[in-house]
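Asker: Predicted coordinates and the sequence they were generated for:
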Amino acid sequence: MRDWDPKFLITAHSWPRFLYKDGRYDPANPAEGLFQGILLVKAVKLTFTSPSSVDKEDPVMPPGQGKRCRGERRTRMHIAGLLGMKKVAPRAIAYVAVQVSVRNFLA
């Protein structure tokens, strides 16, 4: 894929609908809404932060995340904190997208 081998040609038309915001793909602008699908966003939150973050409307990695509120005690750190993630990297998106795809395929 990295060398653009014709056997593994991936184009914007190859992306699954769950990667798009509201599942809508625009052939005129394939990047519009890409990687903003609710299933993908929730899966990223679940994978790298915590199950409780899935229901919040915050961005995946809000600024100041990891700071404690006054009087709050934490006993465990989420995966993003352990990995030192400050933003969601393309590899993290790809990892979660594959996990969601495989999970939906096997279900």
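Answerer: Ah, there it is.

Asker: When you work out contacts or count neighbours from here on, use the C-alpha atoms and nothing else.
Answerer: Will do.

Asker: in the longest helix belonging to the chain, what counts as buried?
Answerer: Looking across the chain with DSSP state H, the single longest helix is helix 90-106. Buried positions in helix 90-106, judged by neighbour count with 16 or more other C-alpha atoms under 10 Å: 93, 96-97, 100.

Asker: With respect to Lys45, which of those is nearest?
Answerer: Among the buried residues of helix 90-106, Val96 lies closest to Lys45 (C-alpha to C-alpha), at 9.8 Å.

Asker: pretty sure that closest one contacts Lys45?
Answerer: No: contact criterion C-alpha atoms under 8 Å: Val96 and Lys45 do not qualify, at 9.8 Å.

Asker: Now the nearest residue to Ala92 once chain neighbours are set aside: which helix or strand?
Answerer: Nearest non-adjacent residue to Ala92, counting by C-alpha to C-alpha, 6 or more residues apart in numbering: Val44, 7.9 Å away. Element membership of Val44, judged by DSSP states H and E, is helix 38-48.

Asker: for the helix or strand just after that helix, which positions count as buried?
Answerer: Proceeding N to C from helix 38-48, the next assigned helix or strand is helix 79-83, under DSSP H and E. Neighbour counts over helix 79-83 (16+ other C-alpha under 10 Å) mark Ala80 as buried.

Asker: adding another structure so you can compare the two:
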Amino acid sequence: MVEGVNLDFLNIVIEAFLLEMPSRLDSLRSSLARGDTAAVRDQAQSMKWGGAFIGVGRFAGLCRELEVLALTGGIAGAAGLLSEIEAEYVRVEQDLWQRLGR
């Protein structure tokens, strides 16, 4: 964890991340299905920053890959990357809920 960060605050942020992420993933799935490159980019960027802030690097990195893909306009092959993001989120979700004692 980040030195000097209030752990109560960090736990609140982690919980918010966990509660928000399922709807963000749904939105990302819908945006990909519609071929909405701008929405994919925005969702991936937001998810990347959230993951980076709480220290889930692999999740953040996968979201960054999708963000870059969307920035270049090539989301046609993004379904596999979305599957990786979803699988990593399942792993992260379990770890973070355990960290929070739930």
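Answerer: Sure thing, it's come through. It should be emphasised that the depicted structure is a prediction, and the values quoted were computed from it without experimental measurement.

Asker: How alike are these chains, TM-score-wise?
Answerer: Overall, the chain-to-chain superposition scores 0.30 on the TM-score scale (TM-score structural alignment, normalised by the length of structure 2); 55 aligned residues with a C-alpha RMSD of 4.6 Å.

Asker: circling back: just name whatever secondary elements the longest helix of structure 1 is in contact with.
Answerer: Judged by 3 or more C-alpha pairs under 8 Å, 6 or more residues apart in numbering; DSSP states H and E, helix 90-106 of structure 1 is in contact with helix 38-48.

Asker: Now do the helix it packs on and helix 90-106, the angle between them.
Answerer: Put simply, helix 38-48 of structure 1 runs at 110 degrees to helix 90-106, going by axes from the mean of the first three to the mean of the last three C-alpha atoms, to 10 degrees.

Asker: give me every residue that touches Val100 of structure 1.
Answerer: If you count contacts by C-alpha atoms under 8 Å, 6 or more residues apart in numbering, Val100 of structure 1 has them with 40, 43.

Asker: Recalculate using a threshold of 10 Å.
Answerer: For Val100 of structure 1, the contacting residues are 18, 39-40, 43-44, 94, 106, by C-alpha atoms under 10 Å, 6 or more residues apart in numbering.

Asker: Considering those residues, which possesses the most neighbours?
Answerer: Val44 (23 neighbours; other C-alpha atoms under 10 Å).

Asker: center of structure 2, which residue is that?
Answerer: Ranked by distance to the mean C-alpha position of structure 2 (C-alpha atoms, centre = their mean), the top residue is Met47 at 3.4 Å.

Asker: other SSEs contacting the strand or helix carrying it?
Answerer: Here Met47 of structure 2 sits within helix 37-54, counting by DSSP H and E. Counting by 3 or more C-alpha pairs under 10 Å, 6 or more residues apart in numbering; DSSP states H and E, the packing neighbours recorded for helix 37-54 of structure 2 are helix 7-34, helix 57-71, helix 79-99.

Asker: buried set for the shortest one?
Answerer: With burial defined by 16+ other C-alpha under 10 Å, the residues of helix 57-71 of structure 2 counted as buried are 58-70.

Asker: Give me the distance from that helix to the chain's centre.
Answerer: 9 Å (C-alpha atoms, centre = their mean, to the nearest Å).

Asker: Now do that helix and helix 79-99, the angle between them.
Answerer: Between helix 57-71 of structure 2 and helix 79-99, the angle comes out at 150 degrees (the same axes, to 10 degrees).

Asker: Could you list every helix and strand that helix 57-71 of structure 2 packs against?
Answerer: helix 37-54, helix 79-99.

Asker: So which of those helices has the densest surroundings on average?
Answerer: helix 37-54 (a mean of 20; mean count of other C-alpha atoms under 10 Å).
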